[in-house]
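Colleague: Mind looking at a prediction? Sequence and model below.
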Amino acid sequence: MRFTLRQISVFVAVARHENVSRAAAELALSQSATSTALAEIERQYDTQLFDRFGKMLRLNELGQALLPQAVELIERAAAIESALEGRAGYGKLRIGATLTIGNYLATLIVADFLKRHPESTLQLSVHNTATIIDQLARHELDLGLIEGSCRHPDLIVEPWVADELVVFCAPGHPLAEQGRASLATLAEQAWIVREPGSGTRETLDQALRHQHFALQIRLELEHTEAIKRAVEFGLGIGCISRLALREAFRRGSLVAIETPELDLRRHFHFLWHGRKFQTAGMREFVALCRTMTTGIERSDQIQWSLIP
């Protein structure tokens, strides 16, 4: 076998960053050593794994085919090293979560995971659905927890738990006393909504796809907490997950507006690359997620006391 694990590690890092300098920084190598290792493996097999565009490198067809196998090889080698050194745990696990899941559920599961497996390390990245999908496709994450849909051909999607969006307003808003609104009434309102690319925005747009009006969007924000604050200040009405609103509803700082004509139901999903090696850490994390939602019909019904 003519290649080394170091060369494979360099190949994986360069593939993720599409840049030798950033790959070198990740691997704690010099830029020269990183370039040399990549050049050696291409020279040894008289092939190219990347197309070069100045300092930018893009995986070619062969590189794309080899990347999942290379990632799996590195992960298996790390597991063997841990076993030989007598270290417990699952090594490093890279989780990506969309905002509602990341802010209200994932941190609790992460805490439980690390308490159970203190020798492990975990990286949690919180972004919108489109970003999580892109990072998984590029092998920058091991596992994704998303609110939106995914049609990427290389990714596996499994349902987790049902969720539902709800339209809401400030207590002083004219709709607060009514507690419900028709489509005609909704069309007259100023809206505070999530940005395109988010699962929440996708669900709202999907619910409105057959309606003959466009929302009067006053403000687009990337964070659910920012939307809640803007609605509390009276800037308009919003629509986010009931999970993110249940404490505000309990306090009375925000008020739910029922919208019988809109179907705002959706699911949270697990997501991973179809050609990725399923590590024990990934399986354990998914199992903890499913334990959290056992017997639960919808995400906002989860009781924090269910978390060990």
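Modeller: Ah, there it is. Numbers count the residues shown, from 1 in each chain.
Colleague: okay, CA-based contacts and neighbour counts for the rest of this
Modeller: Will do.
Colleague: Buried residues in stretch 207-226, which are they?
Modeller: Neighbour counts over stretch 207-226 (16 or more other Cα atoms under 10 Å) mark 208, 219, 222-225 as buried.
Colleague: between the residues you listed, which is closest to N60?
Modeller: Nearest to N60 among those is E222, at 33.6 Å by Cα to Cα.
Colleague: can you pull the contacts of that closest one?
Modeller: 194-195 (Cα atoms under 8 Å, 6 or more residues apart in numbering).
Colleague: Relative to F168, how far out is it?
Modeller: Between E222 and F168 the computed distance is 17 Å (Cα to Cα, to the nearest Å).
Colleague: okay, pairing it with this:
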Amino acid sequence: MRYTFRQLEVFVAVARTQNITQAARSLAMSQSAASSALRELETQFDTQLFDRVGKRLQLNELGRLFRPKVESLLSQGRDLEQALSEHTDLGALNVGATLTIGNYLAVDIMADYMKNRPESRVSLQVANTENIVRRVREFELDIGLIEGELQARDLDVIPWRPDELVVFCAPDHPLARKDALSDDDLRDADWIMREPGSGTRQTFERGMHGLLPDLNLALELEHTEAIKHAVEARLGIGCLSRVCLEDAFQRGRFVELSTPEHRQFDRQFYFILHKQKYRSAGIDRWIELCRALDR
């Protein structure tokens, strides 16, 4: 074999950081050793994988072509190393989830994942849809769980479970006394909403087609709990997943508002994986447990 895994690790680290010093630091090696490894990789195959732009090393077309293959090979190598050292076929798993899924579903799934295999390591990163998609693309995450619609040629987007958004308010809000809201009610209300780039915001805007320019977005917040507190304080009405409101509805903290029938807020949760990503036993087990949550 004409290349080493260390050379491939340096290649990927430089691709991510675009800087040899930062790449070396992330791999706990000296800058000269990292430079030598990258230079040897390119020399052995008489090729150039990066364009040198000042102090930055930017992937060229050939480098972008090979990066997914290298990421997949390194992932398989790490899984094999984990299995050999710990005698397990699951290994470490890096999961990303959007806020609704991460805060209300993923923790229970993680507990089930680790229950029978306590030696397994799971890292859960919670962010909005836009960030999770980017990190799956960059191979920073093994699998993503998202709540937004997505079309991406480089990713496998696999349906998981249905969901719906619900419009809600505090029990003493004036709209709580109405049997059903009209479009005029929606237009006149103060809204407490998730930020652009989130799957929740995407579904809300689709459901509010034709009204968006007239809506009063009083607050845009990145966290569902912050939105719930703002709605509870009567700063406005909100629109969030039923998953994160069920308990609050049961305790009488909020009132669900009935919206016009032509306002549809249904959506789907999805798994996303890079098409070049090696499907380890850990990934398959995670998907299996997610699907079992609905049974």
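Modeller: Okay, I see it. Fair warning: this is a prediction, and the values are worked out from it, not measured in the lab.
Colleague: Now the TM-score, please.
Modeller: Remark: TM-score between the superposed chains equals 0.94 [TM-score structural alignment, normalised by the length of structure 2]; 294 aligned residues with a Cα RMSD of 1.6 Å.
Colleague: need the buried residues of stretch 207-226 of structure 1 in a markdown table with distance to L62 of structure 1 and secondary structure, can you?
Modeller: Below are these laid out as a markdown table (distance: Cα to Cα, whole Å; DSSP: H, G, I helix; E, B strand; the rest coil):
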| residue | distance to L62 of structure 1 | secondary structure |
| --- | --- | --- |
| L208 | 43 | coil |
| L219 | 44 | strand |
| E222 | 37 | coil |
| H223 | 39 | coil |
| T224 | 41 | helix |
| E225 | 44 | helix |
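Colleague: What is the nearest of those to A25 of structure 1?
Modeller: Nearest to A25 of structure 1 among the buried residues of stretch 207-226 of structure 1, with distances taken as Cα to Cα, is E222, at 29.7 Å.
Colleague: Just give me the match in structure 2 for the closest one.
Modeller: Using TM-score structural alignment, the partner of E222 of structure 1 in structure 2 is E222.
Colleague: I109 of structure 1 contacts A287, doesn't it?
Modeller: No. Using Cα atoms under 8 Å as the test, I109 of structure 1 is too far from A287 to be in contact (10.2 Å).
Colleague: of those two, who's got more company?
Modeller: Between I109 of structure 1 and A287, counted using other Cα atoms under 10 Å, the more crowded position is I109 (20 against 11).
Colleague: Give the buried residues for the host helix or strand of that one.
Modeller: According to DSSP states H and E, I109 of structure 1 maps onto helix 107-116. By neighbour count on 16+ other Cα under 10 Å, the buried set for helix 107-116 of structure 1 is 108-110, 112-113.
Colleague: Need those in JSON lines (columns: distance to R251 of structure 1).
Modeller: What follows is the buried residues of helix 107-116 of structure 1, written out as JSON lines (distance: Cα to Cα, whole Å):
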{"residue": "L108", "distance to R251 of structure 1": "22"}
{"residue": "I109", "distance to R251 of structure 1": "25"}
{"residue": "V110", "distance to R251 of structure 1": "27"}
{"residue": "D112", "distance to R251 of structure 1": "28"}
{"residue": "F113", "distance to R251 of structure 1": "31"}
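Colleague: how about the strands in the stretch 101-250 of structure 1?
Modeller: 121-126, 143-146, 155-169, 190-194, 216-221, 237-241 (DSSP state E, counting those that start in this stretch).
Colleague: Straight-line length of stretch 215-224 of structure 1, end to end?
Modeller: Stretch 215-224 of structure 1 has an end-to-end distance of 18 Å (Cα to Cα).
Colleague: Distance from the chain centre to the longest helix belonging to structure 2, please.
Modeller: Among the elements of structure 2 assigned as helix by DSSP state H, the one spanning the most residues is helix 61-86. Distance, stretch centre to chain centre, for helix 61-86 of structure 2: 21 Å (Cα atoms, centre = their mean, to the nearest Å).
Colleague: swap in stretch 46-60 of structure 1?
Modeller: Using Cα atoms, centre = their mean, the offset of stretch 46-60 of structure 1 from its chain centre is 28 Å.
Colleague: and if you look at stretch 163-178 of structure 2?
Modeller: In terms of Cα atoms, centre = their mean, the centre of stretch 163-178 of structure 2 is found 28 Å from the chain centre.
Colleague: how big's the offset between the host helix or strand of A25 of structure 1 and structure 2?
Modeller: For A25 of structure 1, the enclosing helix or strand under DSSP H and E is helix 20-27. Taken over the aligned residues, the distance from helix 20-27 of structure 1 to structure 2 averages 2.7 Å (mean Cα distance after the TM-score superposition for structure 1).
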